[in-house]
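**Q** Here is the input, now give the coordinates:
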Amino acid sequence: MPHSHCHGEHDHDHSNPAELGLQYNLYAKIDKDNLQCLNESIDGSGKTVFKPWENRLDRSEFVESDADEELLFNIPFTGNVKLKGIIVSSEDTNAHPAKLRLFKNKPNMTFDDVSLVADQEIELQKDSEGILEYSPKIVTFSSVSHLTMHFPCNFGAESTKIYYIGLKGEWTPGHKHGVTICTYEARPNLDDHKLKHLDSVTKHIE
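**A** This next block holds a predicted model:
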């Protein structure tokens, strides 16, 4: 399968590794129970690549694609995230992913959906040390509750391997609107409902 369409311009920074590590803490804000990785060769292995920055060189846990070189991650967060940086680390071989396509707030995407226009496409370079930082568009990724990462191709191998995905940004708790209203109506007061037809005056709630 030709892979030439996967190579192009690179957009990344070489940052100070020590400072970088402190900022890459969004792995702790991922809803791991609901994280999905499609086309992983070993069930559940996709979750293992979201780990502390100091474990990024750990080669014992990684995800490898199964049927072809594509991998698709559906990543729900436990709140809202302003995404500021991404690191993708693999081995220094052709199994390293060559491109990353990002989709914002589109839960449960499948490979049938990847023909959609991505919110951002990033050309990747081989990074076995976990030190190349890619910058998401700040305006686009300023309020992310769900991030989809699609790796469509690698540098020419039959399968893709990823050892570490780092996410940097700011996290704020999510607001779950409507929960209290639902609980109200779950236990209606019948007397209130009977009197509704008498109450046509607009109420001003203080």
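
**Q** contacts and neighbour counts: CA atoms only from here.
**A** Fine.

**Q** just checking, what packs against the lengthiest strand in the chain?
**A** Across the chain, the strand with the greatest residue count (assigned by DSSP state E) is strand 71-89. Helices and strands touching strand 71-89, by 3 or more Cα pairs under 8 Å, 6 or more residues apart in numbering; DSSP states H and E, are strand 36-38, strand 132-134, strand 144-151, strand 164-173.

**Q** and of those strands, who's closest to F62?
**A** strand 164-173 (7.2 Å; Cα to Cα).

**Q** got a list of contacts for stretch 162-169?
**A** Contacts with stretch 162-169, where a contact means Cα atoms under 8 Å, 6 or more residues apart in numbering, come from 23-27, 49-51, 53, 56-59, 61-64, 81-91, 96-97, 130.

**Q** would you turn the helices and strands packed on strand 71-89 into a markdown table with mean neighbour count and distance to D13?
**A** Compiled in a markdown table, the helices and strands packed on strand 71-89 are given as follows (neighbours: other Cα atoms under 10 Å; distance: least, Cα to Cα, whole Å):
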| stretch | mean neighbour count | distance to D13 |
| --- | --- | --- |
| strand 36-38 | 22 | 27 |
| strand 132-134 | 21 | 5 |
| strand 144-151 | 22 | 20 |
| strand 164-173 | 20 | 13 |
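
**Q** Could you confirm T183 falls within a strand?
**A** No. T183: not assigned to a strand; according to DSSP: H, G, I helix; E, B strand; the rest coil it is helix.

**Q** Which residue is the nearest non-sequential neighbour of L83?
**A** The shortest distance from L83 to any non-neighbouring residue, by Cα to Cα, 6 or more residues apart in numbering, is to G169 (4.5 Å).

**Q** who does the following helix or strand past the longest strand of the chain touch, helix- and strand-wise?
**A** With elements assigned by DSSP states H and E, the helix or strand that comes after strand 71-89 is strand 99-104. Packing partners of strand 99-104 (3+ Cα pairs under 8 Å, 6+ apart): strand 120-123, strand 144-151.

**Q** residues making contact with strand 99-104?
**A** 6-7, 118-124, 141, 144-154.

**Q** one more time with 10 Å
**A** By Cα atoms under 10 Å, 6 or more residues apart in numbering, the list of residues contacting strand 99-104 from outside reads 5-8, 10, 71-75, 88, 109, 114, 116-125, 136, 140-155.

**Q** what residue lies at the spatial centre of the chain?
**A** Taking Cα atoms, centre = their mean, the centroid of the chain lies closest to L147, which sits 3.2 Å from it.

**Q** so it makes contact with N105?
**A** Yes. Counting by Cα atoms under 10 Å, N105 is a contact partner of L147 at 6.0 Å.

**Q** sorry, back to before: who's in contact with the residue nearest to the centre of the chain?
**A** Contacts of L147 (Cα under 10 Å, 6+ apart): 30, 73-77, 81, 83, 102-107, 141.

**Q** Please give the structure of this sequence too, so both can be compared:
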Amino acid sequence: MSQTVLITSPTHFTQVLASSRIVVADFYADWCGPCKAIAPVYEQLSSQLSRPGTITFTKINTDNQKDIAQTYNITAMPTFMIFKAGRETKRIRGADPKALDAAVKQLAQEAGKADEDGGAGSAGEGSSSGGMWMGVATPRNYSDITDSVDKLGLDFLNLDGEKGDKRTIFESSRPSALAGKGAAGGKEDWIESDTDEQLMLYIPFQASLKLHSLHITSIPSNSSADDDEDDETPMRPKTLKLYTNRSHILGFDEADDVPATQEIEIKPTDWDAKTGTAKVELRFVKFQNISSLVVFVVDGEGVGEKTRIDRVRLIGETGEKRAMGKLEKIGDEQGE
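**A** So this is what the prediction gives:
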């Protein structure tokens, strides 16, 4: 008997993503020849590898579930997507049995290893398999939606240009500082403020989001314990002011005159001792249908002159994305 789950609504798909560590999604259409050709391969993988709560195979009819197809920008049939902890990790366009088989079996092997180790990410540092790192566990029923950030539209003020590129804080990799050393190749994978402790981050999104929380990682250098060098050690962010749905970045003076959507103080006890990550809870009702977020780091925790951010993860739900355009059949004709 097939164990594949036929998705009946966006809410249904969200529930499946939240209830299974790995989710494989087959976006198909009844009129698509390549979809029909690869369907037996997909069903065989589902029968062999499905495991409740660990690996779930789903099928999504793009004609019946247009909202889901638009959310994930599905533009060709068939498209297979693989999610880990609710976040997309791989996308396969076309009827490519070898690629699909290899990708799914690799994930099944990783899931088996995680089970042997007692699971990953239940507390403290999250799983880094597949290149995705989480500083703290994702709350139940919500997903990591950081891949919705429009990195080309990012705009930061008072950023030290000699440190890491501003896009680096949205990377899914484990921060190099957790290894006690700088990033590989000497390229720093974090950002710091420049002339003082304040930072202004303008973060646009590719889709309308519902934000539940922010996970902010900050790993100040502890290479010296000398008191006279404390003021040279970058600080962790302390006071944040958040502004939603702005069309551009705010100036520092302008931010003082604009009411914040929410003001937050991160306490020293909020930082996870192992990963240097703080979970910033948001007033969820105020963060619905968000197209952009401005994060104003007002000050830092300590006596330093600069603040540092290694990673930012966005947790919540994705909404409507830009128009997906005309669907096309692909697959059989892709052979070399």
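
**Q** hang on, the earlier thing: need the helices and strands packed on strand 71-89 of structure 1 in a markdown table with distance to L190 of structure 1, can you?
**A** Output for these, formatted as a markdown table (distance: least, Cα to Cα, whole Å):
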| stretch | distance to L190 of structure 1 |
| --- | --- |
| strand 36-38 | 44 |
| strand 132-134 | 58 |
| strand 144-151 | 38 |
| strand 164-173 | 36 |
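
**Q** among those, which is nearest D191 of structure 1?
**A** strand 164-173 (37.6 Å).

**Q** Relative to structure 2, what is the average displacement of the closest one?
**A** Superposed on structure 2, strand 164-173 of structure 1 shows a mean distance to its aligned partners of 1.1 Å (mean Cα distance after the TM-score superposition for structure 1).

**Q** that older thread, overlap in contacts of L147 and N105 of structure 1?
**A** In contact with both L147 of structure 1 and N105: 74-76, 141, using Cα under 10 Å, 6+ apart.

**Q** Out of those residues, which comes closest to N34 of structure 1?
**A** P76 (6.8 Å).

**Q** neighbours around K66 of structure 2, how many?
**A** Per other Cα atoms under 10 Å, the neighbour tally for K66 of structure 2 reads 15.

**Q** counterpart of it in structure 1?
**A** Taking TM-score structural alignment, K66 of structure 2 has no aligned residue in structure 1.

**Q** gap between K66 of structure 2 and A25 of structure 2?
**A** For K66 of structure 2, the distance to A25 of structure 2 equals 14 Å [Cα to Cα, to the nearest Å].

**Q** Next up, the contacts around the aligned partner of D150 of structure 2 in structure 1.
**A** Alignment note: D150 of structure 2 maps to D31 in structure 1; criterion TM-score structural alignment. The contact partners of D31 of structure 1, by Cα under 10 Å, 6+ apart, come to 75-79, 146.

**Q** hmm, which two among these are most spread apart?
**A** I75 and G79 (11.7 Å).

**Q** In structure 1, what residue corresponds to P237 of structure 2?
**A** Aligned by TM-score structural alignment, P237 of structure 2 pairs with P97 of structure 1.

**Q** Distance of that match relative to P107 of structure 1?
**A** 22 Å.

**Q** Of the two, give the one with the bigger neighbour count.
**A** P97 (31 against 15).

**Q** Now that one. Nearest residue, chain neighbours left out?
**A** Distances taken as Cα to Cα, 6+ apart put N154 closest to P97 of structure 1, at 4.0 Å, once the chain neighbours are dropped.

**Q** show me the residues around the aligned partner of that neighbour in structure 2 that make contact.
**A** For N154 of structure 1, the aligned position in structure 2 is G300, judged by TM-score structural alignment. G300 of structure 2 sits next to 196-199, 234-240, 265-266, 306-308 when contact means Cα under 10 Å, 6+ apart.

**Q** Ok, T148 of structure 1 next?
**A** T148 of structure 1 is in contact with 35-37, 72-76, 101-110, 114, 118-119, counting by Cα under 10 Å, 6+ apart.

**Q** if you set the cut-off to 8 Å instead, what comes out?
**A** T148 of structure 1 touches 72-75, 102-107, 109, counting by Cα under 8 Å, 6+ apart.

**Q** And D67 of structure 2, by the same measure?
**A** 10, 320.

**Q** ditto for T217 of structure 2
**A** T217 of structure 2 sits next to 135, 275-278, 309-312 when contact means Cα under 8 Å, 6+ apart.

**Q** go on, E61 of structure 1?
**A** Contacts of E61 of structure 1 (Cα under 8 Å, 6+ apart): 45, 48-49, 163.

**Q** what sits against L154 of structure 2?
**A** By Cα under 8 Å, 6+ apart, the contact list for L154 of structure 2 reads 166-167, 201-204.

**Q** Would you mind giving these as CSV with neighbour count and distance to T11 of structure 2 added?
**A** Formatted as CSV, the contacts of L154 of structure 2 follow (neighbours: other Cα atoms under 10 Å; distance: Cα to Cα, whole Å):
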residue, neighbour count, distance to T11 of structure 2
K166, 21, 33
R167, 17, 31
L201, 20, 31
Y202, 21, 30
I203, 23, 26
P204, 26, 25
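
**Q** of those, which stay in contact in structure 1?
**A** Compared against structure 1 with both residues aligned by TM-score structural alignment, their matches' Cα atoms under 8 Å, the contacts of L154 of structure 2 retain 167, 201-204.

**Q** could you measure the residue nearest to P97 of structure 1 against K168 of structure 1, distance?
**A** Taking Cα to Cα, one finds N154 of structure 1 at 23 Å from K168 of structure 1.

**Q** Also S89 of structure 1?
**A** S89 of structure 1 is 14 Å from K168 of structure 1, by Cα to Cα.

**Q** Repeat that for T110 of structure 1.
**A** 25 Å.

**Q** Check the secondary structure at the aligned residue in structure 1 for R283 of structure 2 for me.
**A** By TM-score structural alignment, R283 of structure 2 lines up with K137 in structure 1. Assigned with three-state DSSP, K137 of structure 1 falls in the coil class.
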